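Asker: no FASTA, just this:
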């Protein structure tokens, strides 16, 4: 079945490398026939969290939150693309994710992490995994870490190292398995 899988990017820096990773995973999702819109905090320009989407009176949330809430509610899964800032999650990513809660429930997430160095952002991914579980979109067991992103991917998101496309294929297959399983379960109802 075709899945709706938004790719949530974490960086707003002017020379952000995460855009390479987002383009890379979007291409892999779309090659499977999935819809993978980019959720870019730079384009969204969300304010620092003061009120969550659900804390606005019905129909009175800012338009950008309404549109994003609608996309999240229709989604089957999420891919979160995160760099590693001081061994932690980028602030723009945390701010984007924190505006919502119920919209994530009962849908899996998957983490693509990256860094300019050899660790591929995995230290931030461990913190992100905890956060995603807490907001109701637990991450799949596998990660897709991309070390040395500046040479591993081209600016338009094509792999320049032989192992990366194969790893992405397995990663997308695992996410699809969880997304399809949870889609069937949501159709039968959720615990609350």
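Answerer: Received the coordinates, thanks. This structure is a prediction, so every number in the text was calculated from the model and none was measured.
Asker: please make it C-alpha for all contacts and neighbour counts, starting now.
Answerer: Will do.
Asker: those strands in the chain, which residues are they?
Answerer: 7-9, 38-39, 78-82, 109-114, 139-146 (DSSP state E).
Asker: of all those strands, which one comes closest to residue 172?
Answerer: Residue 172 sits nearest to strand 109-114 of all the strands of the chain, at 8.7 Å, using C-alpha to C-alpha.
Asker: which strands or helices does that closest one pack on?
Answerer: helix 18-31, strand 78-82, helix 122-134, strand 139-146 (3 or more C-alpha pairs under 8 Å, 6 or more residues apart in numbering; DSSP states H and E).
Asker: okay, pairing it with this:
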């Protein structure tokens, strides 16, 4: 069954490497028959959070927030692609996520983290897990860390290392399982 799985990229740096990981995951999700729109803060150009989407009077939110709210309400799951900045998540990612709340509820998330070094961004992923849970979209148990991203993926998002396709396959299998289970439960109602 086809799912809607937005892939939220977390960096706006001009030489950002995360776009490689986002392209890789979008392609792998689409190859499985899922809709995987890329949510790119560099293109969205959201202002620093002053008012959440839900705090605008109905019909008065900026168009970009309306479009994102519509996408998130259609979503069955979310993949978040995060760099590690100073052992934490990038500010652009936090800002992109913080504009919404209820739109994420009862949907699983999956974290792909990366870095130029050997740790693959896992320190940021641990903080991101807590944040995603608070937003109502707890992360699946598995992570997809990509160390040395500049060598692991080319600019188009094609893997240069064999392990990556296998690891991504297991990661996405797990996300799809959770997404299908929670979609079925949302159809019968949620606790609140």
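Answerer: Sure, I can see it. It should be emphasised that the depicted structure is a prediction, and the values quoted were computed from it without experimental measurement.
Asker: dump the helices and strands packed on strand 109-114 of structure 1 into a markdown table; add distance to residue 162 of structure 1 as well.
Answerer: Shown next, in a markdown table, are those (distance: least, C-alpha to C-alpha, whole Å):
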| stretch | distance to residue 162 of structure 1 |
| --- | --- |
| helix 18-31 | 14 |
| strand 78-82 | 21 |
| helix 122-134 | 20 |
| strand 139-146 | 12 |
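Asker: check the mean deviation of the helix ranked longest in structure 1 from structure 2.
Answerer: Criterion DSSP state H: the longest helix present in structure 1 is helix 162-188. For helix 162-188 of structure 1, the mean deviation from structure 2 after alignment is 0.3 Å (mean C-alpha distance after the TM-score superposition for structure 1).
Asker: buried ones in that helix?
Answerer: Buried residues in helix 162-188 of structure 1, counted by 16 or more other C-alpha atoms under 10 Å: 164-165, 168, 171-172, 175-176, 178-180, 182-183.
Asker: for it, which helices and strands make contact with it?
Answerer: Counting by 3+ C-alpha pairs under 8 Å, 6+ apart, helix 162-188 of structure 1 packs on helix 18-31, strand 139-146.
Asker: that helix to strand 78-82, inter-axis angle?
Answerer: 140 degrees (axes from the mean of the first three to the mean of the last three C-alpha atoms, to 10 degrees).
Asker: how far off centre is helix 162-188 of structure 1?
Answerer: 13 Å (C-alpha atoms, centre = their mean, to the nearest Å).
Asker: and what of stretch 40-52 of structure 1?
Answerer: Worked out by C-alpha atoms, centre = their mean, stretch 40-52 of structure 1 lies 15 Å from the chain centre.
Asker: stretch 168-183 of structure 2 maps to which residues in structure 1?
Answerer: In the comparison with structure 1, stretch 168-183 of structure 2 aligns to the range 168-183 (TM-score structural alignment).
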